[in-house]
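Asker: no sequence for this one, just the structure:
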C-alpha cells in the first residue's frame, strides 16, 4: 500500500517519510496508514502546544526592561530561539509565527544590550551571543536541523545516522554544525558499518555513500 504524505509535514510525519521504504532504516518497510495518522495527530498537538508556549513567551517578553536581571533576559532569549527552531519544523506554513519570533528575538537582544554590565568581557560576550543567534536562525531553515534540535526527540539516537545519510547535501551540511568532532567520528564509523550491512543484502546506495564522504570531509576540516 502506498502512503501519501503532506506537502508541508510536521516533524513526526516528516520522519516517517524519511523512513518509508528506506533500506537505511530497519522499520522503513513496515510503516502503515495508522502510523501516518498517528503522526499527523501528534504533529497537530505539537502545533497547539507551540502556540500556547509562544503566547506565554510574548507575555513575559513585553514586561522586560533594562532594569531586569540579565539572567532573566537571557533565559527568555534562549527560549525564543528554541521556539524558532521548533516552529520551522511544524506542519503547514508558519511564516507569520517565524517573522514574529524574529522580531521578538531582536527586541529581547536590544533589551539585553541596554543592560549595564561592569564585566570587562560583557561586550565581547554579547557579540558572540549575537553571532550564535544569527547562525541558529540560519541553520534552522533546514528541517533536519529543526528535527534534531526538537526537544521532543522524534529522531531516536539509533536513527540519527541513517537520518543524516538520507539527507540532501545542503541539509547535511547544516546539520553537521551541531556535532562535536568526537561525536562525528562515532557516527561516521556507524555509517560505514550500516552501509556495508545494507550492501550485503543487495542494496546499492551511492547517494548515502556520498553523504558519508561529506561527513568525513567535514570532520577533517574541523
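Answerer: Right, received. Where do you want to start? These figures come from a predicted structure and were not determined experimentally.
Asker: all contacts plus neighbour counts: C-alpha atoms, from now on.
Answerer: Fine.
Asker: what's residue 74 in contact with, if anything?
Answerer: Contacts for residue 74 (CA atoms under 8 Å, 6 or more residues apart in numbering) come out as residue 112.
Asker: Repeat that for residue 178.
Answerer: Counted by CA under 8 Å, 6+ apart, residue 178 has zero contacts.
Asker: Give me the three-state assignment for the most far-flung residue of the chain relative to its centre.
Answerer: Within the chain, residue 118 marks the point farthest from the mean C-alpha position, 35.3 Å out by CA atoms, centre = their mean. Recorded secondary structure, residue 118: coil (DSSP: H, G, I helix; E, B strand; the rest coil).
Asker: Tell me how far it lies from residue 112.
Answerer: In this view, residue 118 and residue 112 are 14 Å apart by CA to CA, to the nearest Å.
Asker: Against residue 139, how distant is the residue positioned nearest the centre of the chain?
Answerer: Against the mean C-alpha coordinate of the chain, by CA atoms, centre = their mean, the closest residue is residue 146 at 1.9 Å. Residue 146 is 8 Å from residue 139, where distance means CA to CA.
Asker: what about versus this one:
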C-alpha cells in the first residue's frame, strides 16, 4: 500500500477533473466551474466525516470481540471492514493509516477464525481463497476509476461510462477493466468503438483510440482464455 497524497481528491471532485476540458465529454459537461468544484469538495468532505463516525463505531465493535464472540457478529464486522476499506479509497486526502488499520483488524479477525477451525483442511482452503480475493479487491479499490465506479453513489453516470473509461491512463486502464466480466467487456468494446467513431471520425484523439485498442485486446485475450478452458 503506497502512501497517498494528502491533497488527493475524493471521487466527486475527481470526476469533475476528469471531465474538465476533456473532448470526450459533451461540451456542457466539459465546462467545470469553481462552484461545481467547491460543491464536490464539500460533498466529499461530508462523506469523510460520516465515514469517520461510522468507522470509529466499527472499530469499537471489533475491539470488543471476545474469544467466544457470536459468529454472526464476527462476520458482520468483517464485512463492515471490507466495505470501510472500499469507502476509504473513495475519500479525499491521505487515508493510508485508516486503510492500514482496517487491514490489521481484518487480519486479527482472520487469525482468530483460523484458530477456531483447527485442522479442517476444507475450511482453511476456503479462508485462503477469501483472503486472496480480498487482497485483489483491496488492490483494485486503490485505482481511481474502480473506486468511483463501485461506489454506491458513483459520480459516473451511465452515459459517461465510456468517456470516463477512454480517459483513464493506460497504466491503470487494464487493471481497472478487470471488474468487468467477458460479456460486459464485449459491450464496452462495441459501445466505445461506436462512441469514438461518432465523436472522433478523423482519429484526432489518438490517446483515446489507443485505449480502445487496449480494451479490445484485453477482451480478445479473455475470450481466447475462456475458449481454451473448454
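Answerer: Yep, it's here. Please read all numbers here as calculations on a predicted model, not as lab measurements.
Asker: Which residues are in contact with the residue nearest to the centre of structure 1?
Answerer: Residue 146 of structure 1 neighbours (CA under 8 Å, 6+ apart): 85, 86, 88, 89, 140.
Asker: would you turn those residues into TSV with neighbour count, distance to residue 180 of structure 1 and secondary structure?
Answerer: Formatted as TSV, those follow (neighbours: other CA atoms under 10 Å; distance: CA to CA, whole Å; DSSP: H, G, I helix; E, B strand; the rest coil):
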residue	neighbour count	distance to residue 180 of structure 1	secondary structure
85	27	20	helix
86	26	22	helix
88	25	23	coil
89	27	23	coil
140	24	18	coil
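Asker: Could you name the helices and strands sitting against whatever helix or strand residue 129 of structure 2 lives in?
Answerer: Per DSSP states H and E: residue 129 of structure 2 is located in helix 121-141. Applying 3 or more CA pairs under 8 Å, 6 or more residues apart in numbering; DSSP states H and E, one finds that helix 121-141 of structure 2 contacts helix 71-90, helix 96-117, helix 144-149.
Asker: how much does the second one deviate in direction from helix 71-90?
Answerer: When you say that, I think you mean helix 96-117 of structure 2. Between helix 96-117 of structure 2 and helix 71-90, the angle comes out at 160 degrees (axes from the mean of the first three to the mean of the last three CA atoms, to 10 degrees).
Asker: For helix 96-117 of structure 2, give me the average deviation versus structure 1.
Answerer: When structure 1 is overlaid, helix 96-117 of structure 2 sits 1.8 Å from its aligned residues on average, using mean CA distance after the TM-score superposition for structure 1.
Asker: Out of the helices and strands packed on helix 121-141 of structure 2, which one sits most buried?
Answerer: helix 144-149 (a mean of 22; mean count of other CA atoms under 10 Å).
Asker: ok, residues contacting the very next helix or strand once past that one?
Answerer: Proceeding N to C from helix 144-149 of structure 2, the next assigned helix or strand is helix 161-165, under DSSP H and E. Contacts with helix 161-165 of structure 2, where a contact means CA under 8 Å, 6+ apart, come from 18, 24, 25, 145, 156, 173, 188, 191, 192, 195.
Asker: do the same with stretch 15-23 of structure 2
Answerer: So stretch 15-23 of structure 2 is contacted by 25, 29, 30, 31, 32, 36, 37, 155, 156, 164, 167 (CA under 8 Å, 6+ apart).
Asker: quick one: whichever helix or strand residue 223 of structure 2 is part of to chain centroid distance?
Answerer: According to DSSP H and E, residue 223 of structure 2 maps onto helix 206-228. Once both centres are worked out by CA atoms, centre = their mean, to the nearest Å, helix 206-228 of structure 2 turns out to sit 21 Å from its chain's centre.
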